[in-house]
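# when you get a sec, could you give me coordinates for this:
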Amino acid sequence: MADALVSIVLERLASVLEQQLRQQVTLVLGVESEVDNLKNTLQSIRAVLGDAEKRQFTEELVKVWLERLKDISYQMDDVVDGWNTALLKLQIGAENPCIPKPKISSCLPSSCVCFKQVSLRHDIALQIKDIKKQLDAIANERNQFNFVSSSTIQQPHRRITSSVIDVSQFYGRDADIKIIIGKLLGGSCQESSSLYIISIVGMGGIGKTTLAQLAYNHEKVKSYFHERMWVCVSDPFDPMRISRAILEALQKESSGFHDLEAVQQKICTLIANKKFLLVLDDVWTENYELWEQVENSLKGGAPGSRILVTTRKENVSTMMGTTYKHPLGELSKEQCWSLFSNIAFYGRSREKVKLENIGRKIADKCGGLPLAAKVLGSLMRLKDNKEDWESILNNEIWQLDVIEKHLSPPLLLSYYDLSSAVKRCFSYCAVFPKDQIISKDRLIKLWMANSYLNSRESIEMEKTGVDYFEDLVSRSLFQDFRRDDEGNIISCKMHDIVHDLAQYLTKNEFFILEIDDEKEVRMASSFQKARHATLISARRVGFPSTIHNLKYLHTLLAARVVDFSSTAQPPPNLFKHLVCLRALDLSGNVFFGELPKNLGKLIHLRFLDLSNNFILGGLPETICDLYNLQTLIVSEFLTKLPQGMRKLINLRHLEWGGGRGSMLPKGIGRLTSLRTLTGFRIIGVCKIGELKNLNSLRGGLVISGIANVKDAEEAGEAELKNKKHLHQLELEDFGRLAPAASKGVAEALQPHQNLKSLKISHYDAATEFPSWIAASSLAQLKKLEIVYCAQVTCLPPLGELPLLESLIIEHIKRLKYVGGEFLGSSTTAFPKLKHLRFNDMEKWEKWEIKEGRSVMPCLHFLSILKCPKLESLPERLLQITALQKLHIMDCPTLRGGNDWSKLSHISEVQLNWC
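Below you'll find the predicted structure:
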């Protein structure tokens, strides 16, 4: 984590100096050289941090030295960020003459910038000199430790494995071993030129190697393959070493070859026309060129040959061209107990009876991790009395020396293998309580707020965050994923022991504070240097009055800590003291009827969540002084935003599900950094033209109040066609517009062709839909909803949309007939449609599909609701083989229109005529 913090400071120093040059602002005399010296010292310290971070687990003085370095790094970050904010305020002041400029120190020439930081009351120059003095002392102290620079540091110890296993020590993987053996013995379906690769993927300590050993030594496997080879690959991936190990396993003797070509030629000879099993245990490399050097020599085996790989990283599995990937999860509680108890009570059946209740609780600490169960079982095997067992039970798992010695190395390997940037993102997850569902989107925004995602060339921060998140996913450091309809991960959890590791690495920086009356007093002394904190309260007892003592906090997550019945107000001067905050979550705290004006003093703030505060009437105008703010999430009950929002030029995400009376302020269109704008209501001073320059918008956007757009020319000012990153769009409330104006406005609101989801509602005046609802304009569209279109009498040719998967048509009161115009002219109408629903079509009578063309071949779910006059369904629809669900409700006329006895191929049929 120290390396990560130092990296941040170096990046920010470079950034702020570059900004000064652009704005031609002069520093106090001499500070330029101080900054250069500061950077040089940081870079020299950074060179030895790899060694220091590894030695901190065994050398207490090194750990203390690193704690001091992290503390000064945080201080530097605060100073540099304050400096950067002063320059930003000058920039905004130049663009907005009405905004006051930062004060200039009266004792310095007017050309000098002097920005007084609230927390320390010193100007930037003096702060930098003071920090430089402290850093020099830390740099001098490092000499006593004889650190090794990163260029010569030794690789961390990696376990060497073999194929030998004691089967009696194996528990809980019966289903997994059955699957793996089935894949190994699955016949000779692969051509000899192909490699059938099976990858077992999972976190460190989960039992990948054990599973591979069991498969390798299974009697059926032994008899099936002519040759079996076991190679512990580990890191680095050395093609020569691995090839020699394969050859020696084939020859059953040492190899005298020293040339890769000779080794691999011999391998080709020995495996020719033979079924072989090769286990490559503990593979880390993602470099295909290295793997290719080994792979090419293995293609001459007989059909049915297999390669079994164990790895922590999904990317390794993909790179190697895996045929079957087997994700390995944790053991169940009962399986973990069996493994633990058989080791802990080996030869001591009497003790098991009296210690089982405590033992089960200790086994639960293992979180289903076999290695942890073995380590703790071995520890308890040496302890006889109840007091010793209770002592272990009441300890945090990472406080046990045996865990540090035996469990931490395999888990720390995953951490050490991360880049410096991803290490800091992983460590930040210590701020979340155990078992908490972590939103991917929210996590990335919190990383952004703490400056962990500085842009890489033209790659934006959010994309960098996604890359880092996926890196952690691929290394099995996240689990329990929830995905959206397209398979993208939207949330996850951390394994308890992985979470413990993150907390262990960030001790004294990250805290989970459970608020109650007892801890209220201790908070002031125990956590003074805390930088990131989460407040939790099982009883929602109220906001702690001593929270202002944590004055160095960068993150404060305090969602839902206040009792709904409480009339308490926020602690006085809360924001006066917490001036270093980057991220603040006060969601669900209903006492915030009014936020204090000194919220604007939090100049570093980048993330602010005020959602689910249903009595919050408004935001203070001072919130517009938070020039660094990137994410603002406000309550859906809020009716308006401050008028000065145009000053928040760094705002990237504005999440506000405002109701029908909600109003955006004038000038919102100047926030060209916006990526998220959940709702845009056209009312009052907020005209649709404000959308013109918001071309970075992505995700979803709801445009409502379209009835307040006077004509097509004004609608065209939104330039929706230029918003290529916008994938979901809702157009609401065309209201009282005249029919011609309504059609013209709708035509002018044509979105970009990248759109994937569209909803049109309350399109009340026009009889026809805009012409751009067609395949040529919406070739990427997957979901379409058309609801409350009072005057429409004919549907557009939606069957031509090539990727449409879901279609919902509701409340179209005047529609009487659906036929060829609905299908369009494509050879196959609705080629990808899976879900189709018609609802509340009170005048709809006929639905016809003519012979001679393919229609809806992928339709899975058909729903017809509240269509009282519909006479029959096209028989061709009911004959679609893909159709699995048919729901018909409140369609009395439809009852006699079809032969409902011929639906046996449809697995779920619900017919409720009235």
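# only C-alpha atoms for contact and neighbour calcs from this point on.
Will do.
# ok, for L376, nearest residue in space, not its chain neighbours?
Across the structure, with Cα to Cα, 6 or more residues apart in numbering as the measure, the residue nearest L376 apart from its sequence neighbours is F340 (7.2 Å).
# next, count neighbours for the one you found.
Residue neighbour count, defined by other Cα atoms under 10 Å, stands at 30 for F340.
# how much space separates it from E334?
F340 sits 10 Å away from E334, taking Cα to Cα, to the nearest Å as the criterion.
# R424 now?
R424 is 35 Å from E334, by Cα to Cα.
# ok, those two, which is more surrounded?
When R424 and E334 are compared for neighbours, R424 comes out ahead with 24 against 14, by other Cα under 10 Å.
# ok, that one touching Y452?
Yes. Using Cα atoms under 8 Å, R424 is in contact with Y452, at 7.1 Å.
# relative to A86, how far out is L608?
Counting by Cα to Cα, the gap between L608 and A86 amounts to 21 Å.
# meant to ask about K129, not that
As defined by Cα to Cα, K129 lies at a distance of 18 Å from A86.
# over to L211?
Between L211 and A86 the computed distance is 58 Å (Cα to Cα).
# this one next, for a side-by-side:
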Amino acid sequence: MADALISMLLERLASTSYEYIEGELKHVLNVKEDVEKFTGTLEVIQAVLEDAEQRQVMEASVKIWLDKLKDISYEMVDVLDEWNTDILKQQVEKQEREGDPNALVTKKKVRFSSFSRCFCFGKVSRLILRRDIALKIKDLNDKLTEIYEERKKYQFLRKELGIQQPQKPQRPQTASYVNMSEIFGREKEQNILITKLLGDSSEEEKGLLIIPIVGMGGVGKTTLTQLAYNDDRVKTHFDMRQWVCVSDPFDEIKIAKAIIGKDAPNSNELNEVLRCMSEFIHDKSFLLVLDDVWTDDPKKWEQLKVPLIQSGAEGSRILVTTRKHEVAKMMRATRNMINLGGLSDEYCLSIFNHMAFLDRVVDESKAFDDISKKIVRKCKGLPLAAKTLGSLMQNKRTMREWKEVLNSKIWDLEKVEQDVFQPLFLSYYDLDPTIKCCLLYCATFPKDYMFQRDDLIKLWMGTRLCYFERE
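This next block holds a predicted model:
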């Protein structure tokens, strides 16, 4: 969040005008110099924010440091709003005095003149107002300097130095194997997917078909893919099957070598590796699973796709799992895309009970039935959450312990934080700073609040989180 906020604040600082204010204040306070110093300090701090935001998940002291930085940033945003409002008033009053017929802001559109008469009692009042603004900037500058000095004790890494950064929440490696005893639901989605894999009705499907499965982290994309991959009909349908956990970054050489397997060349030259891959799959109908794809860079994808299309036999399939619709669009595969939603509470309850009462008698599980259902509602259809909470309850034998979990904030539970929320942070880290700010703005709404899309966009625009470009 801090990185997104700082990026937005730096943009505001860069667009701030001193023309109307500096002349009256330069002999009282060095307001422009203070803003420039604030900006410079903020830019240095921004260079370590990627490291800081990743470490705050596990280090409470780093989170406190970031919170102080965010508080100062929000205060500076308020001061800039006050500053820019005063500039706008002066511009409007000047236009009114000069009677400019081409003024961008007129009395008819914005009636600031009456507002000015009520609140600005001459030039002295305006000077006092501006002096107050300048003093606030100076005070914030001093506070930011303290935070700047405090950062040294954490030894954050600067992203521009090219030093290996600490890992983001670990991206788990996946394999094709699946434990059928832990699977509940998804029969409908499984049948749809297998039909797409085996179908050959249309002319288009006789060539290489790409099938993306899109959904949020923890919703079961990989599990659904494992079910289809290990189906007996699928096994006998293709000449070869290969499972590749792609993750991030998208490494064409690594993926190609994984497809080839033990016969992969030692060379790391892309053209040579792709040539070997092309020979390996030549005239074979294959099922290739690319699990956990993040990149939507078409250049990287095209280099890998071309030899797959040219060398594989008709009816070959590429099954892709991703959290991003942009990946499906980049692959030009939205027509065959499967949007995977959450499970019903009934299936989530089955997952939860399976994990929670793994070694217990049936009668014991019935005693906790009502409270189990209440806990499962907190999962919001997310199988990973149901599985994690279920495993958390395995060693809790009393009703008091179960009620403590029910009444606690789910994100305060250490196991839930590690197994559920840290993987979900991967989606957050993948957003650009502007989108992060827009997403975090939604936290101002009450829990379960239903807002209208267009109203939300207007609120984003009103707070300068996004802009509307007229065609």
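# can you pull the TM-score for these?
Here the TM-score for the pair of chains, by TM-score structural alignment, normalised by the length of structure 2, is 0.89; 444 aligned residues with a Cα RMSD of 2.1 Å.
# still on that earlier bit, of K129 and A86 of structure 1, who's got more company?
Remark: of K129 of structure 1 and A86, A86 carries more neighbours, 22 against 16, as counted by other Cα under 10 Å.
# my read is that the more buried one contacts P102, right?
Yes. With contacts defined as Cα under 8 Å, A86 of structure 1 counts as touching P102 at a distance of 6.9 Å.
# hey, what's in contact with both of these two?
Taking Cα atoms under 8 Å, 6 or more residues apart in numbering as the contact definition, A86 of structure 1 and P102 share the neighbouring residues F115.
# can you report how many residues lie near N394 of structure 1?
When neighbours are defined as other Cα under 10 Å, N394 of structure 1 has 10 of them.
# per the alignment, it pairs with which residue of structure 2?
Under the alignment (TM-score structural alignment), N394 of structure 1 pairs with N407 of structure 2.
# comparing the helix or strand hosting D388 of structure 1 with structure 2, how large is the average distance?
D388 of structure 1 is part of helix 386-393 when elements are defined by DSSP states H and E. Its aligned residues in structure 2 lie a mean 0.5 Å from helix 386-393 of structure 1 after superposition (mean Cα distance after the TM-score superposition for structure 1).
# what comes up buried for that helix?
Along helix 386-393 of structure 1, these residues count as buried under the neighbour rule (16 or more other Cα atoms under 10 Å): W389, I392, L393.
# of those residues, just say which sits nearest to A94 of structure 1.
Here the nearest of the buried residues of helix 386-393 of structure 1 to A94 of structure 1, counting by Cα to Cα, is L393; it sits at 62.0 Å.
# tell me the contacts of that closest one?
Neighbours of L393 of structure 1 in contact, by Cα under 8 Å, 6+ apart: I358, K361, I362.
# mind checking which of those are buried?
I362.
# what's the counterpart of D139 of structure 2 in structure 1?
With TM-score structural alignment as the criterion, the equivalent of D139 of structure 2 in structure 1 is D130.
# after whatever helix or strand its match lives in, which helix or strand is next? Please name it.
D130 of structure 1 belongs to helix 124-141 when assigned by DSSP H and E. Going down the chain from helix 124-141 of structure 1, the next helix or strand is helix 174-184, by DSSP H and E.
# mean deviation, that next one versus structure 2?
With structure 2 overlaid, helix 174-184 of structure 1 shows a mean distance of 0.4 Å (mean Cα distance after the TM-score superposition for structure 1).
# where in structure 2 does that helix fall?
Residues 187-197 of structure 2 are where helix 174-184 of structure 1 aligns, taking TM-score structural alignment as the criterion.
# what does that stretch contact?
With Cα under 8 Å, 6+ apart, stretch 187-197 of structure 2 has contacts from I211, L224, L227, A228, V234, R317.
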